[in-house]
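Engineer: structural data only, the sequence is not supplied:
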């Protein structure tokens, strides 16, 4: 179709006003503003779009990190996203979206939103962008107790009859990290977090990160973080075992408290006595650490090695104190006789 120009000539290509010239644009300046948009949004596409631009980069607020972890929970299992108040028909209700060729069910739409939150977490938070630094880029947030607790809640280990998401999550992390970018990023994040958690103290961190780290951490912050890691050791232990990283407990700087040793022993004694089956011993767990080692329990092996290591450390400390006391006594005697 042609158009008539001001000079009366026929124009072959009509001239239109660019649509952006009349579009008012502004940025989302605060986390609260982003959250308000999220709460007012009702579309699947809007939820995915907002998550794509969720502010999770360095310097992100603790609230933003915790919120995304909440949303991402259940991304591998739609069954975890059932609301007890949902009617069965609503759970299977189809959603039509321009993003999909075919309709999707309501629960699957929820899972896809959770999956988007997971991907954003991996790209913007779990991914360590400080490759040339001795402290990971996520450290400033994770050292905060509320974020650390939320991270450990998200990656918590399910009991024997736990949720399908919790069991599928660790299967995903362990077996998909070779070919799945997000699995590898999150596995690397957990591995580095666990390595820090088991060895964290002031001296170790100064050796690891140098004076620059020391200048950015107050003594109160160091004390609080150290307490948090010690207090949460049982939860850390379960995750460490699930990722087959129990060898971290044998590091020279590892801090393993008495409660964790008891927990590790309990874990080892829950090993089924497969090799000792027969007669009355059928379907029972191991009765001793040695029996658990015989049955291939990694937890039992680590427990034995830790017990030996800690006993030797106590013996060495006693010997060191005795030598110091003897040296002091000799020095005192020398002063009296001179």
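Structural biologist: Alright, I've got the coordinates. Treat the numbers as computed from the prediction; the structure is a model and nothing was measured.
Engineer: okay, CA-based contacts and neighbour counts for the rest of this
Structural biologist: OK.
Engineer: so how far is residue 151 from residue 142?
Structural biologist: Computed with C-alpha to C-alpha, to the nearest Å, the distance linking residue 142 and residue 151 is 8 Å.
Engineer: presented hereafter is structure B, for comparison with structure A:
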């Protein structure tokens, strides 16, 4: 028995020393050297658990942003392949990154290992991260949008709807950031349309400026929400409404609301003028 036990002990595959990845910079070095799918899977699995450096706050935020941005880049194209074809190795890696992103970021809004205590509502509006999120969910006519009936897509969908509503109404003293958020409204509106939920704009009372309305009109003529993104090419908004395009219906509601608002604004002005005339 002792001889057998000795043989087993000598062949222990865990007898060599192990250590943990010590920093995000070390993780990135290992990532650039990866050549197999299995190695990529392993690194992606632990990417958000790698400890953060003891650095100044600004540098820490940059490192956190870098992690999310890298995962978004790797996840690009995770669901964009015909069901009749086998996934490529690149798509398998992208799908793994997507699942980690959903579990570690979208599901928890940033409260993950290494991000504990982070206010995700602030973090996701960091310009670098916000721009990358916009890119990820709009590239390839929305190929990365969460539109499938799966758990991961449901998690990402809830996050995205929350983010759009939050950013759309966000007020900030930083003029550059305020301009970034407002200029992004047309893109965010398109994301809602491609997810087949354009009515959220009206239900959530989101302010629609002219660039956003112009984008909605364009989408109303070329995107049929009844068929989850199939092109329709209507001649005008009225025709799109006739064929029950929900984007076109939203455009009509917005324009009617504007006309109504202008009517009451003019009415108040007339009443004020009448009061001043009586006093005179």
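Structural biologist: Sure thing, it's come through. Please read all numbers here as calculations on a predicted model, not as lab measurements.
Engineer: out of residue 142 and residue 151 of the first structure, which sits in the more crowded spot?
Structural biologist: When residue 142 of the first structure and residue 151 are compared for neighbours, residue 142 comes out ahead with 20 against 17, by other C-alpha atoms under 10 Å.
Engineer: distance of the residue nearest to that one when sequence neighbours are not counted from residue 115 of the first structure?
Structural biologist: Residue nearest to residue 142 of the first structure in three dimensions, not counting chain neighbours: residue 148, with 5.1 Å by C-alpha to C-alpha, 6 or more residues apart in numbering. Counting by C-alpha to C-alpha, the separation of residue 148 of the first structure from residue 115 of the first structure is 21 Å.
Engineer: host element of the aligned partner of residue 45 of the first structure in the second structure?
Structural biologist: Here residue 45 of the first structure is matched to residue 38 in the second structure, going by TM-score structural alignment. Secondary structure assignment for residue 38 of the second structure, by DSSP states H and E: helix 37-46.
Engineer: distance between the following helix or strand past that helix and the chain's centre?
Structural biologist: Counting by DSSP H and E, the next helix or strand C-terminal to helix 37-46 of the second structure is helix 57-75. Relative to its chain's centre, helix 57-75 of the second structure lies at 14 Å (C-alpha atoms, centre = their mean, to the nearest Å).
Engineer: packing partners of helix 57-75 of the second structure?
Structural biologist: Contacts defined by 3 or more C-alpha pairs under 8 Å, 6 or more residues apart in numbering; DSSP states H and E place helix 57-75 of the second structure against helix 89-101, helix 127-142.
Engineer: residue in the second structure matching the residue nearest to residue 142 of the first structure?
Structural biologist: For residue 148 of the first structure, the aligned position in the second structure is residue 130, judged by TM-score structural alignment.
Engineer: quick one: its match from residue 49 of the second structure, how far?
Structural biologist: Taking C-alpha to C-alpha, one finds residue 130 of the second structure at 22 Å from residue 49 of the second structure.
Engineer: likewise for residue 124 of the second structure?
Structural biologist: 19 Å.
Engineer: just residue 169 of the second structure next, same as before
Structural biologist: 32 Å.
Engineer: now do residue 185 of the second structure
Structural biologist: Separation of residue 185 of the second structure from residue 49 of the second structure (C-alpha to C-alpha): 33 Å.
Engineer: just the helices in the second structure please.
Structural biologist: 2-10, 24-33, 37-46, 57-75, 89-101, 120-123, 127-142, 151-168, 175-183, 185-194, 200-203, 210-222, 237-242, 246-279 (DSSP state H).
Engineer: quickly compare those helices and say which is most buried.
Structural biologist: Sort the helices of the second structure by mean neighbour count, taking mean count of other C-alpha atoms under 10 Å, and helix 185-194 sits at the top with a mean of 23.
Engineer: which part of the first structure matches that helix?
Structural biologist: Going by TM-score structural alignment, helix 185-194 of the second structure sits over residues 233-242 in the first structure.
Engineer: the matching stretch vs the second structure, mean deviation?
Structural biologist: Superposed on the second structure, stretch 233-242 of the first structure shows a mean distance of 1.4 Å to its aligned residues (mean C-alpha distance after the TM-score superposition for the first structure).
Engineer: list the contacts of that stretch.
Structural biologist: 152, 155-157, 170, 194, 246, 256, 259-260, 263-264, 299 (C-alpha atoms under 8 Å, 6 or more residues apart in numbering).
Engineer: at 7 Å what do you get?
Structural biologist: 156, 157, 170, 246, 260, 263 (C-alpha atoms under 7 Å, 6 or more residues apart in numbering).
Engineer: equivalent analysis for stretch 312-320 of the first structure, please.
Structural biologist: With C-alpha under 7 Å, 6+ apart, stretch 312-320 of the first structure has no contacts at all.
Engineer: and with 10 Å instead?
Structural biologist: For stretch 312-320 of the first structure, contacts defined as C-alpha atoms under 10 Å, 6 or more residues apart in numbering pick out 306, 307, 308, 309, 310, 311, 321, 322, 323, 324, 325, 326.
Engineer: next: stretch 1-10 of the second structure.
Structural biologist: residue 15.
Engineer: before we move on, what about stretch 25-42 of the second structure?
Structural biologist: Contacts for stretch 25-42 of the second structure (C-alpha under 10 Å, 6+ apart): 21, 24, 43-47, 50, 52-53, 63, 67, 70, 89-90, 92-97, 100.
Engineer: again, only this time at 7 Å
Structural biologist: By C-alpha under 7 Å, 6+ apart, the residues outside stretch 25-42 of the second structure that reach it are 21, 43, 89, 93, 96.
Engineer: that older thread, make a markdown table from the contacts of stretch 233-242 of the first structure and add distance to residue 206 of the first structure to it.
Structural biologist: As requested, the contacts of stretch 233-242 of the first structure are exported to a markdown table (distance: C-alpha to C-alpha, whole Å):
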| residue | distance to residue 206 of the first structure |
| --- | --- |
| 156 | 30 |
| 157 | 32 |
| 170 | 32 |
| 246 | 24 |
| 260 | 25 |
| 263 | 30 |
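Engineer: now for these: which two are most distant?
Structural biologist: 170 and 260 (21.4 Å; C-alpha to C-alpha).
Engineer: just the angle between the strand or helix carrying residue 332 of the first structure and helix 233-242, please?
Structural biologist: Assigned by DSSP H and E, residue 332 of the first structure falls within helix 298-337. Interaxial angle, helix 298-337 of the first structure versus helix 233-242 (axes from the mean of the first three to the mean of the last three C-alpha atoms, to 10 degrees): 130 degrees.
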